[in-house]
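>>> Pasting a predicted model and its sequence here:
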Amino acid sequence: MREVMTKTMARNVFYGGSLFFVVIFLILSAHSVRYIVTESTASVELTDSVAAGKHVWERNACINCHTLMGEGAYFAPELQNVMARWGVEDAPEDAFDVLKGWMDSQPSGVEGRRQMPQFNLSDEEVRDLANFFLWVNKINAQDWPPNDAG
């Protein structure tokens, strides 16, 4: 083997390596998209109410305190599995009632406890948010959160 690399050899290594990694990138991207579409999300059950609940989540900046599938601030509990923790993941009307009661009781005023602000959401906004949490609860989060408490 030669001790000196010529310009042609360097160019061939560059183009060959670049082509190899572009092909690997495209294969991994296709695999990720296929996984997300077919296995990860519950996209079949995505409704206008779920989308509206996501807008309520964003409009009120809930992610500034809570996490959703590990994304967000760690000031307040993880909410990916909140409906399962409350035991209402299969009952949309119960999910609305529990979430409405929780939201109406805030701030709780318990001494020494972090306080959630009162957002004064309408019943429709709370219902949309509950539907969003029900939908998020059905996503295959690959064992996230690591414990049931969120």
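Ah, there it is. Numbers count the residues shown, from 1 in each chain.

>>> going forward, measure contacts and count neighbours with C-alpha atoms only.
Will do.

>>> From the contact counts, what lies against the helix or strand hosting Leu19?
Using DSSP states H and E, Leu19 sits within helix 7-35. With contacts defined as 3 or more CA pairs under 8 Å, 6 or more residues apart in numbering; DSSP states H and E, helix 7-35 has no helix or strand neighbours.

>>> try this one side by side with the last:
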Amino acid sequence: APELGNVWTRWGGQDDRDGARETLRSWMAAQPSGVEGRRQMPQFNLTDEEINDLADFLEWTSKIKTQNWPPNEAG
């Protein structure tokens, strides 16, 4: 599974909140991508409200002090 613990910061949410939300929306819509060897998520068919709730959660978790975990940006 993809590393989601730091996805908000990797997608620039701290500087461009709307851009990170749109990236999340597009990425979720494209899953699974079918590209072999890539980390994939199943297609959850989330509603816009659920995607917004997920974005809120990822933004909130991005502010937690994780003692430098994960050890690298990709997890």
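Done, it's in. These numbers were taken from a predicted model, which means no experiment stands behind them.

>>> Please state their TM-score.
Put the two chains on top of each other and the TM-score (TM-score structural alignment, normalised by the length of structure 2) is 0.84; 75 aligned residues with a CA RMSD of 1.6 Å.

>>> Can you tell me what sits against the very next helix or strand once past the helix holding Leu19 of structure 1?
Next helix or strand after helix 7-35 of structure 1 toward the C-terminus (DSSP H and E): helix 48-59. Residues outside helix 48-59 of structure 1 that contact it (CA atoms under 8 Å, 6 or more residues apart in numbering): 63, 125-132, 135.

>>> What of stretch 87-97 of structure 1?
For stretch 87-97 of structure 1, using CA under 8 Å, 6+ apart, the contacting residues are 83, 126-127, 130-131, 134, 137.

>>> would TSV of these with secondary structure be doable?
Shown next, in TSV, are these (DSSP: H, G, I helix; E, B strand; the rest coil):
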residue	secondary structure
Met83	helix
Val126	helix
Arg127	helix
Ala130	helix
Asn131	helix
Leu134	helix
Asn137	helix
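
>>> which of these lies closest to Phe20 of structure 1?
Taking CA to CA as the measure, Asn137 is the one of the contacts of stretch 87-97 of structure 1 closest to Phe20 of structure 1, at 38.6 Å.

>>> Please say which position in structure 2 that closest one maps to.
Alignment note: Asn137 of structure 1 maps to Ser62 in structure 2; criterion TM-score structural alignment.

>>> One more: Ala51 of structure 1?
Checking with TM-score structural alignment, Ala51 of structure 1 has no match.
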